[in-house]
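K.L.:
Provided below for reference: sequence and predicted model.
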Amino acid sequence: MGALTEIHAPTARAAGAAAAFVLALGSRLLQREPQKHLPLLWLGTTEAFSEGGLPYAAGIRETFGIAPQRLLFAEAPKLGDTLWIGEEAARLPDLAGVILELRGNPRMLDLTATRRLHRRAQAAGRPVFLLRQSAEQTPTAAPVRLLVSPAPAALRQTLDGPLRGSLGPPGLELTVAKSRIARPGTFTLEWNPHERRLQLRNDPLSNQAANRPSRAYPTVPGSVVSLSVDRQDLAPAPGKVMGFPAPERRAAGG
């Protein structure tokens, strides 16, 4: 675990899914060393938190089981200060790990900067998760790069089978973009909030439910709104307007 790992959110709307994946890893990490009571440090720039939002302690505790006293939060307005804090924090023995959240492709985040983060993580034997929003894939020293996007939730499973119109565990689409030991591929994962673990969605019923076609539901007498099921999971991608037709001009004296 003592290494730098890149977690990419390809688009701005995938930032929440990428952050959830990192928190899932952090939850598993803290479960492995409960006797030490070491905290995680979540560090980021003001720009990143302005776009992706601030951590919500109550929700993190309820969903991921991370107590507020085991999650430290730090924000720096400048990228240089954020990287410096991340390098210093990566070698501290009193931290279970470091989450470094940045946005875009800043020039300062090059091979040299990521190599320093990776070496500090290796020396301390602690993981450093580089959480990147809306970033293109560029050369870094991280041995692993994962792309994370939200995935449609499957139906909730019951003893009688999938529950119609329900929502199952949160889904994530994970793509292995770079790894020395793992083969490239894309997987759909689910976070089990009860057992506090990630699980691979390989149940045929779950896959069928997640990709089910839209169908009409009968109206409910007295209802004022339609049932919020079987709808599009994401807004359609915006199109590009290449140009507008020129307005017609009237001839002089017309």
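P.N.:
That came in fine, so what should we check first?
K.L.:
drop to CA atoms for contacts and neighbour counts, all remaining ones
P.N.:
Noted.
K.L.:
secondary structure element for the residue lying closest to Glu136 once chain neighbours are set aside?
P.N.:
Counting by Cα to Cα, 6 or more residues apart in numbering, Glu136 lies nearest to Asn105, which is 6.7 Å off, once chain neighbours are set aside. Secondary structure from DSSP states H and E places Asn105 outside every helix and strand.
K.L.:
equivalent analysis for Ala48, please.
P.N.:
Element membership of Ala48, judged by DSSP H and E, is helix 46-52.
K.L.:
buried ones in the helix or strand following that helix?
P.N.:
Sequence order places helix 57-64 as the next helix or strand after helix 46-52, per DSSP H and E. For helix 57-64, the neighbour count (16 or more other Cα atoms under 10 Å) marks 60, 63-64 as buried.
K.L.:
which residues of the stretch 1-150 of the chain fall in helices?
P.N.:
Taking DSSP state H, counting those that start in this stretch as the criterion, the stretch 1-150 of the chain contains helices spanning 15-32, 46-52, 57-64, 79-90, 111-124.
K.L.:
in addition, the following structure is provided for comparison:
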Amino acid sequence: MDMIRDVAALRQMLSGLEAERLPGVESSFSLGADGPEAGGVRLARGALHEVQAAQSADMPAATGFALALALRALRTAGAGEGRPLLWVRQDLADAEFGRLDAPGVAQLGLDPVHLLLVRARDGAEVLRAAGDAARCAGLGALLIETWGTPKALDLTTTRRLALRAASSGVTSFLLHAASQPAPTAVATRWRVAPAASAPLAGDAPGAPAFHATLLRHRGGEGCVRPVEGGDWKLEWDHEACSFRDLASLPRAVVPVPAGRPDGAAAAEAGRGEVVALRRAG
């Protein structure tokens, strides 16, 4: 019990030191959207947060969501806005999804000049580099991307990362694909999948859209009631650097099989006649 009290006192002291280092900066930040805001969802600064994809096909959406959260933490920090974002990425992520694209990063709202990229061979190296980076108070935010859930990613490792983030004040985000949640010392855990974007005028592609589910929330300043299990569809406004609620599409989205014959040909085929089918594409 004495150890528990000592750890609690240490965390309180570190929180006070961080408040002195960044005067006027709130200890938490919101997503900006009305839905999560109504649920009292706020993310603690100087903490470790987790963004998961249920399967590898959802990783691009989870990556965009994690980067948007990091940008939200940076832009709302005031004193920390000009600090760089450090992204520690496993090599296998490059092999599966390709290297980070500077124009794409810029379209999400991050100037590539403020991005520092560290590539690591495996999950253990990613976590070692992240542990060193989490100590650096000069960073604005830290993004830790592993491929899947490596053995080194356990409760002890995440607790160490969380304590170092609290000491330095660097808000950190752990990004990976995980089919089942594992015990970690994170402040919040999100599961993210892609959502259909609302089309712009002329059927132009809309803003990045996400289906985000809050699996864990340890509470904190601004959390008015339990919000675990909250489920929202959100889109990202890179100009305002804020999420907003995604309006429902005016009609259902129905996938159309590729190479399907047109309606007239299908009708003729239904009467048992031989018809010529046009090749699609």
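P.N.:
Thanks, I have it. The structure presented is a predicted model; accordingly, all values stated were derived computationally and were not measured.
K.L.:
on that earlier part again, list just the nearest of the buried residues of helix 57-64 of the first structure to Leu30 of the first structure.
P.N.:
Nearest to Leu30 of the first structure among these is Phe64, at 10.4 Å by Cα to Cα.
K.L.:
in the second structure, what residue corresponds to that closest one?
P.N.:
Using TM-score structural alignment to pair residues, one finds that Phe64 of the first structure aligns to Leu108 in the second structure.
K.L.:
what's the neighbour count on the closest residue to that match other than its chain neighbours?
P.N.:
In this structure, Leu108 of the second structure finds its nearest non-sequential neighbour in His238, 5.3 Å apart by Cα to Cα, 6+ apart. Around His238 of the second structure sit 18 other residues, with neighbours defined as other Cα atoms under 10 Å.
K.L.:
export the helices of the stretch 1-150 of the first structure to a markdown table and tack on distance to Val144 of the first structure?
P.N.:
Output for those, formatted as a markdown table (distance: least, Cα to Cα, whole Å):
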| stretch | distance to Val144 of the first structure |
| --- | --- |
| helix 15-32 | 14 |
| helix 46-52 | 22 |
| helix 57-64 | 23 |
| helix 79-90 | 17 |
| helix 111-124 | 11 |
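K.L.:
which residues of the stretch 151-281 of the second structure fall in strands?
P.N.:
171-177, 188-194, 209-217, 231-237, 242-245 (DSSP state E, counting those that start in this stretch).
K.L.:
out of the helices of the stretch 1-150 of the first structure, flag the one nearest Pro184 of the first structure.
P.N.:
In this view, the helices of the stretch 1-150 of the first structure are compared for proximity to Pro184 of the first structure by Cα to Cα, and helix 15-32 is the closest at 18.1 Å.
K.L.:
quick one: that closest one to chain centroid distance?
P.N.:
Offset of helix 15-32 of the first structure from its chain centre (Cα atoms, centre = their mean, to the nearest Å): 9 Å.
K.L.:
tell me the buried residues in that helix?
P.N.:
Using 16+ other Cα under 10 Å as the test for burial, helix 15-32 of the first structure gives 15-30.
K.L.:
and for stretch 174-189 of the first structure?
P.N.:
Buried residues in stretch 174-189 of the first structure, counting neighbours by 16+ other Cα under 10 Å, are found at 174-178, 188-189.
K.L.:
for those, name the two members farthest from one another.
P.N.:
For those, with distances taken as Cα to Cα, the pair at the greatest spread is Lys178 and Leu189 (18.1 Å).
K.L.:
before we move on, the earlier item: could I get the buried residues of stretch 174-189 of the first structure as TSV with distance to Pro139 of the first structure?
P.N.:
Rendered in TSV, the data for these read as follows (distance: Cα to Cα, whole Å):
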residue	distance to Pro139 of the first structure
Leu174	20
Thr175	17
Val176	15
Ala177	12
Lys178	10
Thr188	26
Leu189	26
